[in-house]
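>>> sequence? don't have it. structure:
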């Protein structure tokens, strides 16, 4: 992930977060127009994300929840002020799935990517702060005036029964030479249908590797016995309608 050293006035952030930033050097690590992300190189490496008010609460809660299961970093502090949200999390040691050592071995990457998704989907759902991710997605589509009756052709009923990442793409998994270290950017997660994550896993491999030849390795590693072809078609259509 890119990191460009920048000057940053820590006095502009809430005191509860400021206390962790004494003597730190700051690097811009933003990858989205919706949030500014700073790598904070201090006594302990961390990330500070700043975005519009109310936009980071879900990420904070999902990160806290998954940290309890040892698959996400510790969310150290979250504050919501008049204009902005501030989320301060520990930095997971390693590199994301698009880093050179990972992307240069695409077969191993696709296999690890499928294996680690299965681990996420195998976690207990009890205590998850967001329990109806599919309903949220369908409501979002309805709010856009999309006719969802077209989904009936797949004969599939979505099931919210696993913990999903919600944005399962290669930049959002941290590994150290393919050894799993943690999931990040969890602001779209919750209890949902596994095929939503599977779709995005296929998409990101195609996008980042510029070929779809590693799709089957990914699906084999995940485990085809837990998949439903109609379920994947259902969410492929839903995502294409709402994108």
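In hand now; what should we look at? Nothing here was measured: the structure is a model prediction, and the numbers come from that model.
>>> all contacts plus neighbour counts: C-alpha atoms, from now on.
Fine.
>>> helix, strand or coil for residue 111?
Assigned by DSSP: H, G, I helix; E, B strand; the rest coil, the conformation of residue 111 is helix.
>>> Please tell me how far it sits from residue 215.
9 Å (CA to CA, to the nearest Å).
>>> what's next to stretch 6-20, contact-wise?
Stretch 6-20 is contacted from outside by 21, 26, 27, 28, 42, 77, 78, 79, 86, 88, using CA atoms under 8 Å, 6 or more residues apart in numbering.
>>> and here's the other structure:
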């Protein structure tokens, strides 16, 4: 078995220990979440992913389990939850691996095609009836969660967007409250809609990952982050292609800026 970080020397829950015997471990460093993520592979067995994080009232693994199960019930592709365990110190989530690669790493497919896959996938998610979704991420709730993360010291000021570096989290929170939009255009949002959280197998969209923030919110929650991710990874010119394929939507500049501000707290 490949070497694992020191914290993994703590006991793994028995059910997981048996399930993971014989796998080679490789840590996934692409995401920005507080969880440690590993891809596990073994000859003759399907690859799986393991996420683990310290038990915390503001942790997201329990949220992700509920959302993955709900998303699958809606007929949308996402990882299967194989096991979810907690030992009082850590939570552990074992999931199936989706085919293909994330939309940053899928280099065999041209960026413009990846952007079109993303637009169509997001449009399908946003078309779900919000009455079917039990996860409420309206601003009233998300601002309170942002406040809780601020008070718990979970906001990383060193990871702010370049235009906000040097400012304090307290200063940004005051701006978050002062600039809250007066209206919200509700859809079922992914909540962390950036290119690494969408998977493709060649020219086919293969599913949504990192779904712990999925919930009912203004569609700008996703559109703001998606457009920023496209511009960062592929260039500004493909943002227009995304919006064309997504269709029937004119982004509001003030909301695009606001939801990027909100994202600094997560």
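Sure thing, it's come through. As the structure is a prediction and not an experimental result, all values here were calculated from the model.
>>> Could I get the TM-score for this pair?
The TM-score (TM-score structural alignment, normalised by the length of structure 1) is 0.84; 230 aligned residues with a CA RMSD of 2.5 Å.
>>> that older thread, can you put the contacts of stretch 6-20 of structure 1 in CSV and add distance to residue 115 of structure 1 and neighbour count?
Listed next are those as CSV, based on distance: CA to CA, whole Å; neighbours: other CA atoms under 10 Å:
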residue, distance to residue 115 of structure 1, neighbour count
21, 36, 21
26, 34, 24
27, 32, 19
28, 31, 19
42, 33, 14
77, 30, 16
78, 31, 20
79, 34, 20
86, 32, 26
88, 28, 25
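>>> Now, these that are in helices?
Residues from those lying in helices, with DSSP state H as the criterion: none.
>>> Show me the helices in the stretch 151-266 of structure 2, by range?
Counting by DSSP state H, counting those that start in this stretch, the stretch 151-266 of structure 2 has helices at residues 169-178, 220-234, 237-246, 253-263.
>>> quick one, the longest one and helix 253-263 angle?
Spelled out, it's helix 220-234 of structure 2. Orientation note: helix 220-234 of structure 2 sits at an angle of 80 degrees relative to helix 253-263 (axes from the mean of the first three to the mean of the last three CA atoms, to 10 degrees).
>>> for the third one, same thing?
Going by the same axes, to 10 degrees, helix 237-246 of structure 2 is angled at 100 degrees with respect to helix 253-263.
>>> what range in structure 1 matches helix 237-246 of structure 2?
Mapped onto structure 1 using TM-score structural alignment, helix 237-246 of structure 2 covers residues 213-222.
>>> Report the buried residues of that stretch.
Neighbour-count burial for stretch 213-222 of structure 1, counted by 16 or more other CA atoms under 10 Å, picks out 214, 215, 216, 217, 218, 219, 221, 222.
>>> would CSV of those residues with distance to residue 185 of structure 1 be doable?
Putting the buried residues of stretch 213-222 of structure 1 into CSV (distance: CA to CA, whole Å) gives the following:
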residue, distance to residue 185 of structure 1
214, 24
215, 23
216, 26
217, 25
218, 21
219, 23
221, 23
222, 21
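>>> What is the nearest of these to residue 193 of structure 1?
Proximity of the buried residues of stretch 213-222 of structure 1 to residue 193 of structure 1 (CA to CA) peaks at residue 222, which lies at 14.5 Å.
>>> check contacts around the closest one.
Counted by CA under 8 Å, 6+ apart, residue 222 of structure 1 has contacts 111, 114, 115, 116, 117, 118.
>>> just to revisit the earlier point, among the helices of the stretch 151-266 of structure 2, which is the most enclosed?
By mean neighbour count, with neighbours taken as mean count of other CA atoms under 10 Å, helix 220-234 ranks first of these at a mean of 21.
>>> which helices and strands does it pack with?
helix 237-246, helix 253-263 (3 or more CA pairs under 8 Å, 6 or more residues apart in numbering; DSSP states H and E).
>>> helix/strand/coil for the nearest residue to residue 222 of structure 1 once chain neighbours are set aside?
With sequence-adjacent residues excluded and distances taken as CA to CA, 6 or more residues apart in numbering, residue 222 of structure 1 is closest to residue 114, at 4.4 Å. Of the three states, residue 114 of structure 1 takes helix according to three-state DSSP.
>>> Hmm, residue 215 and residue 114 of structure 1 touching each other?
No: taking contacts as CA atoms under 8 Å, residue 114 of structure 1 lies outside contact range of residue 215: 9.6 Å.
>>> ok, back up a step: greatest separation within the contacts of residue 222 of structure 1: which pair is it?
Greatest spacing in the contacts of residue 222 of structure 1, by CA to CA: 111 and 118 (10.9 Å).
>>> Now stretch 100-119 of structure 2: buried residues?
Using 16+ other CA under 10 Å as the test for burial, stretch 100-119 of structure 2 gives 100-104, 106, 111-119.
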